[in-house]
Every structure is written in structure tokens, then in C-alpha cells.
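J.: any chance you could fold what I've pasted below:
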Amino acid sequence: MGQHQDVYFVPSKSQWPIVAAVVLFLTVFGAGHWLNAEPGESGFGKTFLLIGFVGVLAMFFGWFRAVIRESLAGRYNAQVDRSFRMGMMWFIFSEVMFFGAFFGALFYARLYAVPWLGGEGHGVLTHQFLWNDYAAAWGANGGNGPARIGGSFETVPPWGMPLLNTLILLTSSVTVTIAHHAIKDGHRGRVLLFLGLTVLLGASFLYFQANEYMEAYRELNLTLKSGVYGSTFFMLTGFHGMHVTLGTIMLAVMWLRELKGHFTRDHHFAFEAVAWYWHFVDVVWLGLFIFVYIL
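T.: Sure, this is the predicted structure:
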């Protein structure tokens, strides 16, 4: 059993770290084999991926349940609380770097690669001998150049579903902030109301994004094969959608914990950490809306 210490709480031995290592290995191993399998081959990649994915879900459920029990037992002191806050800050920083790499790829393609293919700067010879009919306009559809390979496509207009999703996420940032203040004030009913609204707004965002993807594939011929524009578009918006999915799940868990009375005015960092994460997701979307959809 872990012992409560004046400086720091040291938990008892846990099986969850090794379980996490095994199931994450199975997930990546299965995904790698599935993606590299020859067409028509079933292989064992899907099986390992499914086992690993289910294992990851079970690992999160079991490990978080253990942490929640330790918290409710009063084993976490002020030093542990500070370490949790620092850990969440570093996690969000790592996410900033994660999206920063993808935004960097987007900016490089727009500011350097596409103009070079169009004959600007160092790309004169490339344009002359390889893509002499390439139109150096973002979207990288290339007129009669790369369009011959993947087919011409249209970009997603920003003032439809992207604008609606922007308003949804901005609204969700307001509702989660109201819920946070309600926890501090001890208004449990208000917390459940506005936190529930935040979960619904997150789910609505995912619904409209799924519809946007279907429209892009069916109506605009915008796919992952649509050159650098298609790959960066789906890479950035897809990873963001994955983060919204995780954030919505975490918010739903916070709603259930609040329903069970786990949080108090002074002890609710789990909710606060999820709120930080949600605000980060909203800020990333604003960058996507501006640099992917509008400009």
C-alpha cells in the first residue's frame, strides 16, 4: 500500500505501466502491418490493432480509476497537486509542438514548395522541365500539371460548416469556463448544466466535421490523394478532430464524476486540467480556420 508522506505521495506497485507498454506496442505493431499489407491480404495487422486498441481503452479505464480512488481517499497533498499541474502544462506544451510541426509543413508548402514549382526563385528549372504548366496558386491543384495525377479538386469554402464549427467551439469555450466558475462557487447544478452543454457542443463539432469530410470526398474530390493540399488539410483537421474526440470523452467523464460528487470547491484539478486541454483545442482550431480555410 502507498503511504501518505508530508512531502509526496508514493503509490504502491502498479501493473498499469507495463500493461500500457504492451497494449501500445500491439496497437502500433498492428497498425504498421495493416498499412503495409499487400492489397487483398488480410494478414494479422487488423487483429493486433483491434486487440491493442481495446487494450488501450481498458488500460486507461483501469489506470484512471486507480488514480481517482487515490484522490478520493485524500492521499494527494499540495506537492502532488503541483506536480499534476506541471505535468499537464508540459503535456499541453508537447501538443503545441505536435501541431507546430504540421503547421510548419503547411507554411513550407505554401511559401516555398508551391512557388518553386511555379517557377519562382530556385524553382526555375523544375518548372521548365517538370511542371511547365503548373499554376503556382495555393490549393496546389496545378492546372494541367498535378491535376493529371490525382484529378482536379475544389477546396472547402470557409463560410459554411467550418464557420459553424468555429462558432460551436468558441461557444464551448464559454460554457466550460462557466462550469469551472460554478465549481469554484459550489453550484453543482450549474456545473452539470454547462458541462453537459460543452459535451454536446463537442459532439456537434465532430458530427459536422464528419459531414464536411464526406462532402469533400463526394462533391469536391478533395481526398488524401489530392496533392500536398489534401494531405495537409486532412492531416491538420483530422488530428484536431482526434483531439476534439478525446476532449469530449474527457469532458463526459468529468460530468459523470461531478454527478457522483467527486469535486469540491478546492479540489477539482481533474476538471481544471480537462478545461485547459479544451481551451488549447479551441485555440488550435482558430489557427486552422484562418490558415487552412480562409487564407
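
J.: for the rest of this, base every contact and every neighbour count on C-alpha atoms.
T.: OK.

J.: from Ile92, how far out is the spatially most central residue of the chain?
T.: Among the residues of the chain, the one closest to the centroid is His243, at 2.0 Å (Cα atoms, centre = their mean). Counting by Cα to Cα, to the nearest Å, the separation of His243 from Ile92 is 12 Å.

J.: hang on, the earlier thing: how about the nearest residue to the residue nearest to the centre of the chain, chain neighbours excluded?
T.: Closest residue in space to His243, ignoring its immediate chain neighbours: Val281 at 6.9 Å, by Cα to Cα, 6 or more residues apart in numbering.

J.: next one: the helix or strand hosting the one you found to chain centre, how far?
T.: Val281 belongs to helix 269-288 when assigned by DSSP states H and E. Chain-centre distance of helix 269-288: 10 Å, with Cα atoms, centre = their mean, to the nearest Å.

J.: mind listing what's buried along that helix?
T.: Buried residues in helix 269-288, counting neighbours by 16 or more other Cα atoms under 10 Å, are found at 270-282, 284-285, 288.

J.: right, and the helix or strand after whichever strand or helix holds Gly55?
T.: In this assignment (DSSP H and E), Gly55 forms part of helix 45-72. Once the chain leaves helix 45-72, the next helix or strand it forms, by DSSP H and E, is helix 78-108.

J.: buried ones in that following helix?
T.: For helix 78-108, by 16+ other Cα under 10 Å, it's Arg85, Met88, Ile92, Glu95, Phe99, Phe102, Phe103, Leu106.

J.: what's near enough to touch the first one?
T.: Going back to what we said before, that points to Arg85. Phe269, Ala273 (Cα atoms under 8 Å, 6 or more residues apart in numbering).

J.: and it, how far from Leu206?
T.: Relative to Leu206, and taking Cα to Cα, Arg85 is found at 28 Å.

J.: same question for Thr237.
T.: 11 Å.

J.: same question for Tyr112.
T.: Note on Tyr112: its distance to Leu206, by Cα to Cα, is 33 Å.

J.: more crowded one of those two?
T.: Leu206 (18 against 14; other Cα atoms under 10 Å).

J.: what helices and strands are in contact with whichever helix or strand the more buried one is part of?
T.: Using DSSP H and E, Leu206 maps to helix 188-218. With contacts defined as 3 or more Cα pairs under 8 Å, 6 or more residues apart in numbering; DSSP states H and E, the packing partners of helix 188-218 are helix 161-185, helix 227-259.

J.: and this one, so I can compare the two:
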Amino acid sequence: MSASPAASSGKYFVPSPSHWPLVGSAALLTLAFGAVGSMNSLPWGLPVLGAGFVILLIMLFGWFGTVIRESEGRLYGKNVDTSFRWSMSWFIFSEVMFFAAFFGALGYARLHSVPDLGSVDAKMLWPDFAGTWPTAGPFIKEVFSPMGAWGIPAINTALLLTSGITLTIAHHALIAGNRSKLILWLAATIVLGAVFLTLQIYEYMHAYSELNLKLTTGIFGSTFFMLTGFHGFHVTVGAIMLAVILVRAIRGHFDAEHHFAFEAAAWYWHFVDVVWLGLFVIVYML
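T.: Predicted structure coming up:
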């Protein structure tokens, strides 16, 4: 396929007017009303919330489908490719700040709040509180056990590190033009992510049923489930992204010079891997 004038001249591609932003706005408004109704136990809350998710999915499929068709039509030149790369970079940076805030909250609790509550000055209020980690805090008296590092968390660490390797192999296969190898190793990456999520669900069930470790278990439970839960959500999003890339690869999309969508999903997946390493060390081991 010969390059389009936009791609060959380096001019910036200007898309035609689109209705998808309006559909996305309608989805967000519907989700907001549905969420408010659901939180107030109103009978129409859940149906409206479900409708909002349906509209959002329609928008995502439609808008991304338009971008894919434009990309495969070689309408995007170097300037658009550069803007995509900057956009994905800033998005991942925002995700870094997202997790940095939660790691900061955990660090502040462990290094400042908990020791202060167990200090000599606070003994008049909580004479039996030691102020050591792990703890649920001075208010919650339930006994719980923290999640050990050398069970499922260690296995999940090995799974995610392996998935980073399989994804890199798939990337090299794409650059080399080996589509069957690309599909094989990309599918293996998705499977590893799915196994990770399955084991995390089992870990949560084990924490609730046998360790008495819950979201309501004070500062330890809230920070544990906040960090690991949001990470699991990001693994889910990353797996969905890779699944879309897999379908596109099977349909013959991408080549050695034209595959930023694959790179964007790979960047996100490697970011998820790095965050998990931080979680494993700080949340499980320390």
C-alpha cells in the first residue's frame, strides 16, 4: 500500500468531525446518574448505571475502531505518531503519580502516623497500642494475619516477570515480520496475566476467610487492598489492551514500521510489571 499524502508529506492529519465525543459525554452523564441512584438504593439506579456502561462500551468500540481504520489507511504521518507517543507517555506518567500517591499514603502511615499513635505522648489515650507495623490501628481490636510474601504473591511476581519476557519476544517477532510467533507469544502474555488475576482473586478469598484480613481491617487492610486492588484493575485493563492487539495481529494489522498501538500496550504492561515489583517489596516483604 502506498503512503497517503498525509503520511508522506509529514503534514498533520486533521480528522473529520466526529459524534463519538458526544456519545462519550452521554455515557459519563448516564454513569453519574446511575451511580448516585445506586448509592441511594433507588430502584432505577442499577439499570441506569448498566445503561451507562453499555453506552461507554459502544463509544469505546466505535471511537477506537475509527482510529484503527484511519491508522491502517496510513492517514497518520510522523507528526501524529509523535503526538501519540507523547500522549501515551503522559498517560503512563499520570498513572505513576496515581500509584505514588497510594505508596505515599502507606509510607506516611507506617513511618509517621502509626509510630506517633504508639508514642509516649499517646499512651494516655491508647495505653495498649504498640505502634508497630503491621497493625489495624488503635481503634480496631480484631486479630488478623498479614499476607505472606512467599506464597501466591511470589508466584504472581514470577508470572508478571515472565509475561514481560514473553511480550518482549512478541515485539521482536513483530519487528522481524514473524506473525505466527508474534501471535503465539502475545497470547502467552495474556494467559499469564489471566492466571495472575485468578490467583489474586484466590488470594483475596484466602485473606477474608482464613486470615481475617479485610478492607475494613484498619490502616493495614485499607492500604493493602487499595494498592493490590488498583494494581489488579490495571492488570485487567492491560490484558484487555493486549487482547485487542492480539485480535488486530490475527487480522494482519501492524508491520515492522507501523505498530505504535502494540508499543503503547507494551509500555503499559511493563509499567504494570514495575509497579507490582514495588508492591511485592513494600507491601508484602517489608
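
J.: on that earlier part again, next, give me the two most distant ones among the buried residues of helix 78-108 of structure 1.
T.: Arg85 and Leu106 (31.7 Å; Cα to Cα).

J.: in structure 2, what residue sits furthest out from the centroid?
T.: In terms of distance from the mean C-alpha position of structure 2, Met124 ranks first, at 43.5 Å (Cα atoms, centre = their mean).

J.: what do we get in structure 1 for that residue?
T.: Counting by TM-score structural alignment, Met124 of structure 2 corresponds to Gln128 in structure 1.

J.: with His171 of structure 2 instead?
T.: That one, His171 of structure 2, aligns with His180 by TM-score structural alignment.

J.: which residues does that match contact?
T.: Here His180 of structure 1 is in contact with Val191, Phe271, Glu272, Ala275 (criterion: Cα under 8 Å, 6+ apart).

J.: got the contact list for Ala187 of structure 2?
T.: For Ala187 of structure 2, the contacting residues are Ala243, Leu246, by Cα under 8 Å, 6+ apart.

J.: what do we get in structure 1 for it?
T.: Match for Ala187 of structure 2 (TM-score structural alignment): Gly196.

J.: measure that match to Leu170 of structure 1 for me?
T.: Here the distance between Gly196 of structure 1 and Leu170 of structure 1 works out to 16 Å (Cα to Cα).

J.: same check, this time on Ala275 of structure 1
T.: Counting by Cα to Cα, the gap from Ala275 of structure 1 to Leu170 of structure 1 is 13 Å.

J.: check Glu70 of structure 1 too.
T.: From Glu70 of structure 1 to Leu170 of structure 1 the distance is 34 Å (Cα to Cα).

J.: same question for His279 of structure 1.
T.: In terms of Cα to Cα, His279 of structure 1 sits 9 Å off from Leu170 of structure 1.

J.: just Val176 of structure 1 next, same as before
T.: For Val176 of structure 1, the distance to Leu170 of structure 1 - Cα to Cα - is 10 Å.

J.: now for those two: what residues contact both?
T.: Among the neighbours of Val176 of structure 1, none is also in contact with Leu170 (Cα under 8 Å, 6+ apart).

J.: out of those two, which sits in the more crowded spot?
T.: Legend: neighbour count by other Cα under 10 Å for Val176 of structure 1 and Leu170, higher for Val176 (26 against 17).

J.: hang on, that one packs against Leu192?
T.: No. Val176 of structure 1 is beyond contact range of Leu192, at 10.3 Å (criterion: Cα atoms under 8 Å).

J.: Tyr76 of structure 1 versus His268 of structure 1, what's the distance?
T.: His268 of structure 1 is 12 Å from Tyr76 of structure 1, by Cα to Cα.

J.: should've said Phe107 of structure 1
T.: 44 Å.

J.: quick one on the thing from earlier: pull the distance from the helix holding Leu206 of structure 1 to the chain's centre.
T.: 14 Å.

J.: just the buried positions in it, please.
T.: Those would be 188, 190-192, 194-203, 205-206, 209, 212-213, 216, for helix 188-218 of structure 1 by 16+ other Cα under 10 Å.

J.: can you state the mean residue-to-residue distance of that helix versus structure 2?
T.: Using mean Cα distance after the TM-score superposition for structure 1, helix 188-218 of structure 1 ends up 0.5 Å from its aligned counterpart in structure 2, as a mean over the superposed pairs.

J.: CSV for the helices and strands packed on helix 188-218 of structure 1, including distance to Pro11 of structure 1?
T.: Converted to CSV, these look like this (distance: least, Cα to Cα, whole Å):
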stretch, distance to Pro11 of structure 1
helix 161-185, 28
helix 227-259, 22
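
J.: nearest approach to Ser12 of structure 1 belongs to which of those helices?
T.: Each of those has some distance to Ser12 of structure 1 by Cα to Cα; the shortest is helix 227-259, at 23.8 Å.

J.: what's the counterpart of His234 of structure 2 in structure 1?
T.: Under TM-score structural alignment, His234 of structure 2 pairs with His243 in structure 1.

J.: ok, now how distant is that match from Phe84 of structure 1?
T.: Using Cα to Cα, His243 of structure 1 is found at 20 Å from Phe84 of structure 1.

J.: ok, now which ones touch the counterpart of Tyr217 of structure 1 in structure 2?
T.: Taking TM-score structural alignment, Tyr217 of structure 1 has Tyr208 as its aligned residue in structure 2. By Cα under 8 Å, 6+ apart, Tyr208 of structure 2 lies in contact with Lys214.

J.: mind running it again at 10 Å?
T.: Going by Cα atoms under 10 Å, 6 or more residues apart in numbering, Tyr208 of structure 2 touches Phe144, Lys214, Leu215.

J.: again, but for Gly148 of structure 2
T.: Ala154, Val283, Tyr284, Met285.

J.: skipping adjacent residues, who's closest to whatever residue of structure 1 lines up with the second one in space?
T.: When structure 1 is aligned by TM-score structural alignment, Val283 of structure 2 is paired with Val292. Once flanking residues are discounted, Val292 of structure 1 sits nearest to Phe233: 6.9 Å by Cα to Cα, 6+ apart.

J.: which position in structure 2 pairs with the one you found?
T.: Using TM-score structural alignment, Phe233 of structure 1 lines up with Phe224 in structure 2.

J.: gap between its match and Ala187 of structure 2?
T.: Counting by Cα to Cα, the separation of Phe224 of structure 2 from Ala187 of structure 2 is 30 Å.

J.: with Asn178 of structure 2 instead?
T.: 14 Å.

J.: next: Ile58 of structure 2.
T.: According to Cα to Cα, Ile58 of structure 2 and Ala187 of structure 2 sit 25 Å apart.
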